[in-house]
Structure formats: structure tokens, C-alpha cells
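Participant: Got a predicted model here, sequence first, then my questions.
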Amino acid sequence: MTDNIRVLAIDDSPLMRRLLSEIFKGALHFELVGAAQDAAAARGLIRETRPDVITLDNKMPDMDGLTFLAEIVESHYIPVVMVSYFTQEGAEEALSALEIGAVDFVGKPIGSTDEGWGPFRQILLERVRAAAGAQRVRSSSAPRTPHPSPQLMHDSETIIAIGSSTGGTEALMEIFRVLPAGLPGIVVVQHMPENLTDFFAQNLNRVSPMEIKEARDGDEVCPGRALIARGNNHMAIRGDGNKYRIETHQGPKVWNCRPAVDVLFDSVASVAREKAIGVILTGMGEDGAIGLTHMNKNGARTIVQNKESCVVFGMPKKAIELGAAEFILPLQDIP
């Protein structure tokens, strides 16, 4: 890959192609190598330009975006960031794109005001930059390898806190498929828009022996249940006798994220202290690393996903650099 990240934009809207072109042409260290309106045009440009990253709309005139995504993943492997209107009705398509192999997605803002398009530009560039360095990781059927691992404590005061971002939806799916129903309560922050987290929790619930739901203020964290932070809401825990309950709020973004892993981990470090286990999975940026450090200092056991099994080794890398990782494990060995 050259110093510039070479991007191919695929969108059937002439206006959107123009906006994407302006964003990438005006950004330092990005180069727009082409813009295509459909799959037929895109195939030629992929062969001619060999881009580092593709942005792809999920609606095209000649082929739906998910079908073309599968073709890109299988025929080329070029990292793909889906860029589309991910409404509540489109939640299933967004999560299907991640299952097929998209690295991440960015929702187009509704409306034409700068209020939505300014943050869209920043998020798009961040996620395309992360995608350029993403690894191709497939679900592993390999047997577990011997690693020292923390002994889970099974009482009502134990809590497991997990944070993830890019690549995290599939990592969480792999973990929750095999976790037994009787584990201590689990709280999860996965960076995801507000209109997708409930659908994602439902998907996890269908494949897991545990009860999994989108978190609501006041929910009890109890054995056999996992609570997923709602998009656009920070999630923390508070003590309630010998139990924990969820607190949600829309405070300022942390690391440009809401929900933020650090908000959750800091509350777990303060409230649960040594009766906690913290886990950081694949993801771009640094969110969660400081919070995991606080958990570790307060006696919690801490686990970080290793580089080889991460889609993006950002959050785990920072946690390791800060000395927060007691155990560094491949994804298949974390459950």
C-alpha cells in the first residue's frame, strides 16, 4: 500500500458520489481512484485501480450491495466499508454485511444540513483508515490452544465487562455462541448506531444459551444474562446491595464514541473492583484501554484479544501498551 489510502466509492446516487469524491480528495493521505454507480462499472475499476478500500452502498440498480459485497470478499479481498442509510428497517442488512465480510459501516445522515454531514465526514475517514489496515479474519474452528486463563468466579457479585468496536460484532457472535447459560452477568459495549443495537442483541440472543438484550436504565445484571449498551447512550453500573444495576445517560462522547467502553469499565472498576473480569476485543482507536487499566489496578482480571485474531488491532494494542492486559489470547480461547 502507498502512503495514501486509495479508495474506490460505489454509490448509485450522483450526489453521493460527488460528496464522497469531495471528502476523499480533500483529505490528507487519501486518494480517490474512482467512483462507480453500479456493480458493472465497479468491476472494471477494481481491476484497473486495485484500491486499498472500497466504500459500498447497499442499494444499486443492477445488483444489491450485499450480493456484490460477497463477490468482492471472495474474489479480491479488498476491505469494504458499507455507506448507506441504515434505518431501523435496514438493521438486518447492516449486520448481514458484517457477517459477509464488510469491515465496518457508516450511516449516511438524514437531511442536507452540515450538522449531520460534518460528523459523517470524520467518521467515514476514521473507518476507511482503519479498514485499510484491517486483517482478514474468519471464524475459527481450530481447537483451543493451551493458555493460562483466569478462573471465573461464580457468585452474585461477579460481573464480566466486554468492549469492542470494528470487527466486534462477529467476535461477540463467536463468543456468545459457546458461553454457557450459568455464567455471571455480562455487560457489553460494542460501538454501533442507536437503531442497530437492539437488533444486534436479538441476533445474539438467538444463538446464545444466555439471555441477551439491549440494556435499559435500571436493568439488573444477573447470572445468565448479557446486556448490550444501547447506541448513542453511555452505559455504566451501580451497586444495589449485593447486585448491580445499569445506568444509562447521554453525556459527552468519549473518544468520539457514545457508548464508550471507558465509561463502562471505569464504573466496573469503581463498583465491582476485584469481583470483575474485563475483556477488550478487536476495534480501532483507544477506547477501553484506560478503563481496563483502572480495572486491573483495582484487582479485576483482564483479557485482551491478540493481534493475530483481531480485524483491527487498535483498542487491544493500546491496552497492552498501558500494561492493562493480564492475559493476551486468541479469540477462540477467550470464552
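Facilitator: Received, thanks. Since we're looking at a predicted model, the values are computed, not measured.
Participant: all contacts plus neighbour counts: C-alpha atoms, from now on.
Facilitator: OK.
Participant: tell me which element Glu286 is part of?
Facilitator: Using DSSP states H and E, Glu286 sits within no helix or strand.
Participant: Please verify my assumption that it contacts Val312.
Facilitator: No. Contact between Glu286 and Val312 fails when scored by CA atoms under 8 Å: they sit 11.4 Å apart.
Participant: what sits up against stretch 244-264?
Facilitator: For stretch 244-264, contacts defined as CA atoms under 8 Å, 6 or more residues apart in numbering pick out 157, 161-164, 189-191, 215-222, 229-239, 285-292.
Participant: Pull out the buried residues from those residues.
Facilitator: Among these, those buried by neighbour count (16 or more other CA atoms under 10 Å) are 157, 161-164, 189-191, 215-216, 220-222, 229-238, 285-292.
Participant: returning to that earlier point: so which of the contacts of stretch 244-264 belong to helices?
Facilitator: Ala289, Ile290, Gly291, Leu292 (DSSP state H).
Participant: between the residues you listed, which is nearest Thr67?
Facilitator: Ranked by distance to Thr67 (CA to CA), the ones in helices among the contacts of stretch 244-264 are led by Ala289 at 36.4 Å.
Participant: Now do the same contact list for that closest one.
Facilitator: Asp262, Ile280, Met315, Pro316, Lys318, Ala319, Leu322, Ala324.
Participant: try 10 Å this time
Facilitator: Neighbour list for Ala289: 163, 261-262, 265, 280, 295, 304, 314-325 [criterion: CA atoms under 10 Å, 6 or more residues apart in numbering].
Participant: Pull up the distance across stretch 220-238, start to finish.
Facilitator: End-to-end distance for stretch 220-238, by CA to CA, to the nearest Å: 10 Å.
Participant: what's the answer for stretch 109-120, then?
Facilitator: By CA to CA, the extent of stretch 109-120 from end to end equals 7 Å.
Participant: What residues sit buried inside it?
Facilitator: Pro109, Trp117, Phe120.
Participant: show me what contacts Asp114?
Facilitator: Asp114 sits in contact with Phe120, where contact means CA under 10 Å, 6+ apart.
Participant: Hmm, I typed the wrong one, I wanted Val73.
Facilitator: Applying CA under 10 Å, 6+ apart, the residues contacting Val73 are Pro79, Val80, Ile100, Gly101, Ala102, Arg136.
Participant: next, the one to line up against it:
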Amino acid sequence: MQGSKIRVIVVDDSALMRQMLTTILSSDPGIEVVGTAPDPLVAREKIKALNPDVLTLDVEMPRMDGLAFLEKLMTLRPMPVVMVSSLTERGAEVTMKALELGAVDVFCKPSDIAEGGLMAHGRELIDKVKSAALARVRPLGDRPASAAPRLSVTTIYKSTDRLVAIGSSTGGVEALRDIILALPADSPPIVVTQHIPPKFSASFAQRLDGLAAVRVKEAAEGERLVAGHVFIAPGDRHLAVRRSGAQLITHVYDGPLVTGHKPSVNVLFHSVAEACGAKAVGVILTGMGRDGAEGLLAMRQAGAATIGEDEGSCVVYGMPKAAYELGAVERELPLSRIADEVLRLCRADGARG
């Protein structure tokens, strides 16, 4: 970053929205809005002239498709982008694609903008921009292709009675996509908590389900955790795991924020430590803050294998770093090696080391 302030360009087709976003961001002494643009074509010239640290980008704009602009940006001039989206089905779908293309985070426009709702969420926007400024953004590279057609679930992993729990935040949508698309159809059951807005988690799960060999769905209350399935926490509910006789089932519930989040990675990891003990693998991926560190430590102390994404492949080396410093991470690995290591650990003969 140039100087002591984070330099931001705000891109939105609404003049009122540009003004409000500028007012919010400028209220923080660590941020300077150096320019605004009504569409991607103007934004392109502003980026060249002003060299910002972070871009806020409206999901739906005229003149040029926002996704096409983002894809070109991430290919030719990668930079941290925070998407600004409405809480609609269409907005969620487009935003999830944007996150897959490399956008760092998403800020949801509240429904009561006219009544001052946007200003009330100002701190959230400021925090997301500050987190984005710390992100490592790489050029848009090749992505995993759609997986092979789904096969019937075999007993290779099912017989080991292992459960995999994954937690992630900033940059996690892209990281989770890479891991889940690398899994075979007979993978062990996987539970995921990703910090994501309400309504977006369902769209995220649906997109992955259409690409992956495993089944991917937004978790609901009381579902059996079976091989070949990935369960993603709803964006406004905690996901935990509990036993019902010999079976593991989901527990999805409302409640207060834990470690500043709902869903909370700590909630998931603590529940897996209690329900599964050594019959689990815990993975903590890219993200800002320290949610998941204490829970992953509980998993390790219960005998589970634990993996942290290494600094070199993280978009934001916050959550994995906090877990590592706490002694919760048994082994750090680059993102490209995590799926294979998880599967190795879940095989009946998978040795630690």
C-alpha cells in the first residue's frame, strides 16, 4: 500500500450508493477513497490512473458485465476486490461466481438502505475493506474442471468412520472449491463452516454440487453424516455435530455470535472434538481473525489429526496463523496438497506424519 492509508476506488452505478459508500469508508482514518466510477469502463481508467489498494465493485451494473470485468481484472491486474451485493437469489448467484473468480469478500446491501440501514452496517464494510487490503491476490489461473460423473459410494473411506471438519473465512470460497472438486465420490463425510452471508451459503452449495463428484448441500437439522456428502453451514446459523446412537448427525441452530461469528468455526470444531475424538480430521483454511483456533486445539487434544493451510497459499494468513501459534495445527500444508492429505488420513491405513 502506498503511504499509511488504504486507497480505495468505489464502483457502483448508483450515484447515491457511491456517495454513501464513500462517506462510510472515509469515516475511518485508515482509509482514503481516491476515486469512484459508475461502471467498469470508467473504473478501468481510474484503476490505471490512481493505482488503488482495494476496489469495491457492485455486482450488477450497466455497460459491462461485472463478472466479465472482474475476470479481466484478475487476469491482467490482480487486486483485492470486495463485491457489494443485494440479498437476492440473483445477487447471491452472481456474487458466488465473483468469489470463485478471485474477489476477496462480499458486503451485502441491507434492505433498509433508505432508512439508514447502510450506515448502520458501516463498520462491517470498513472491516472487510481492511481485511481485503491484507489479502494476497494472485492472477486468475486454471481452475479444477468439473469432476467425473458421480459413482455409487464405496466402502474405502466409509469403513474408517472418519469425519472431516473444515473452517474458513476470507478467501475460503475459492479454497473450498479447490478442495471439494478434488474429492472422489466415496470421500468421507465432510462438514464445513465458511463465514458467508445468509442466502449465499445455499447458492454456494448448489454451485459446488453441480461441479463436484461428492454431493454438496446446505446443512439442515438432524441430517445423517454419510460418505460422499459435504454439508455447509447456513450463513446465519451455527453448525455442530452430535451423536444419535451410533450415527453422527448435524445440529443446525440459531444463537449468539461465537468468536464474533455466526456460523462459527469454533462451534463446529468443538462439537467434532466431543462427538468424534480421534476419529476426525480438522482443517483450517484462509481467513481473517482467530475463529477456529481454540476449537481446532480441542480437536487435536482429543486425538484428531489437524491441518492448517500454510502462509504461502492463504489469501489471508489469519485464522491458520492463530491456530498454529496456539499449538492446534499438527501440520501446515499448501492448499494444493490438503485434499490428498485429508484422504490419506481417512484411509484405514492412513499413518500420521
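Facilitator: Okay, I see it. This structure is a prediction, so every number in the text was calculated from the model and none was measured.
Participant: ok, back up a step: counting neighbours, which of the contacts of Val73 of the first structure comes out on top?
Facilitator: Comparing the contacts of Val73 of the first structure by number of neighbours (other CA atoms under 10 Å), Val80 comes first, having 29 neighbours.
Participant: quick one: it and Glu220 of the first structure, what's the gap?
Facilitator: 38 Å.
Participant: repeat for Asn306 of the first structure
Facilitator: Distance from Asn306 of the first structure to Glu220 of the first structure, by CA to CA: 31 Å.
Participant: which residue ranges form the strands in the stretch 51-200 of the first structure?
Facilitator: Along the stretch 51-200 of the first structure, counting by DSSP state E, counting those that start in this stretch, strands occupy 53-56, 80-84, 104-107, 159-164, 185-190.
Participant: Of all the residues in stretch 38-46 of the second structure, which ones are buried?
Facilitator: Buried residues in stretch 38-46 of the second structure (16+ other CA under 10 Å): Pro38, Asp39, Pro40, Ala43, Lys46.
Participant: Same question for stretch 60-73 of the first structure.
Facilitator: In stretch 60-73 of the first structure, counting by 16+ other CA under 10 Å, buried: Met60, Gly65, Leu66, Phe68, Leu69, Ala70, Ile72, Val73.
Participant: cool, stretch 74-87 of the second structure as well?
Facilitator: For stretch 74-87 of the second structure, burial by neighbour count (16+ other CA under 10 Å) applies to Met74, Thr75, Pro78, Met79, Pro80, Val81, Val82, Met83, Val84, Ser85, Ser86, Leu87.
Participant: And for stretch 261-271 of the first structure?
Facilitator: Those would be Val261, Asp262, Val263, Leu264, Phe265, Asp266, Ser267, Val268, Ala269, Val271, for stretch 261-271 of the first structure by 16+ other CA under 10 Å.
Participant: cool, and stretch 327-335 of the first structure?
Facilitator: Buried positions in stretch 327-335 of the first structure, judged by neighbour count with 16+ other CA under 10 Å: Phe327, Ile328, Leu329, Pro330, Leu331, Gln332, Asp333, Ile334.
Participant: What's the end-to-end length of it?
Facilitator: End-to-end distance (CA to CA), stretch 327-335 of the first structure: 13 Å.
Participant: Stretch 215-222 of the second structure now?
Facilitator: 17 Å.
Participant: those helices in the second structure, which residues are they?
Facilitator: Taking DSSP H, the helices of the second structure run over residues 15-26, 40-50, 66-76, 89-101, 117-120, 122-133, 172-181, 200-209, 265-276, 293-301, 319-326, 335-346.
Participant: and Pro14 of the first structure, how many residues sit next to it?
Facilitator: Neighbourhood size, Pro14 of the first structure [other CA under 10 Å]: 12.
Participant: Please apply the same query to Lys97 of the second structure.
Facilitator: So Lys97 of the second structure, with other CA under 10 Å, has 17 neighbours.
Participant: still on that earlier bit, Throw the strands of the stretch 51-200 of the first structure into TSV and include distance to Cys257 of the first structure, thanks.
Facilitator: Shown next, in TSV, are those (distance: least, CA to CA, whole Å):
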stretch	distance to Cys257 of the first structure
strand 53-56	22
strand 80-84	18
strand 104-107	14
strand 159-164	12
strand 185-190	10
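Participant: Show me the one of those strands that comes nearest Gly90 of the first structure.
Facilitator: Per CA to CA, nearest to Gly90 of the first structure of the strands of the stretch 51-200 of the first structure: strand 80-84, 9.1 Å.
Participant: Aligned to Met319 of the second structure, what sits in the first structure?
Facilitator: When the first structure is aligned by TM-score structural alignment, the residue opposite Met319 of the second structure is Met315.
Participant: ugh, wrong one, Gly295 of the second structure
Facilitator: Gly295 of the second structure maps onto Gly291 in the first structure when the alignment is built from TM-score structural alignment.
Participant: With Val304 of the first structure as the reference, measure out to that match.
Facilitator: From Gly291 of the first structure across to Val304 of the first structure, the span is 13 Å (CA to CA).
Participant: list the residues that contact both of the two?
Facilitator: Gly278, Ala319, Ala324.
Participant: In terms of distance to Ala132 of the first structure, which of those residues ranks first?
Facilitator: Nearest to Ala132 of the first structure, judged by CA to CA, of those is Ala319 at 21.4 Å.
Participant: Check whether the closest one really touches Met284, as I assumed.
Facilitator: No. Using CA atoms under 10 Å, Ala319 of the first structure is not in contact with Met284, being 11.9 Å away.
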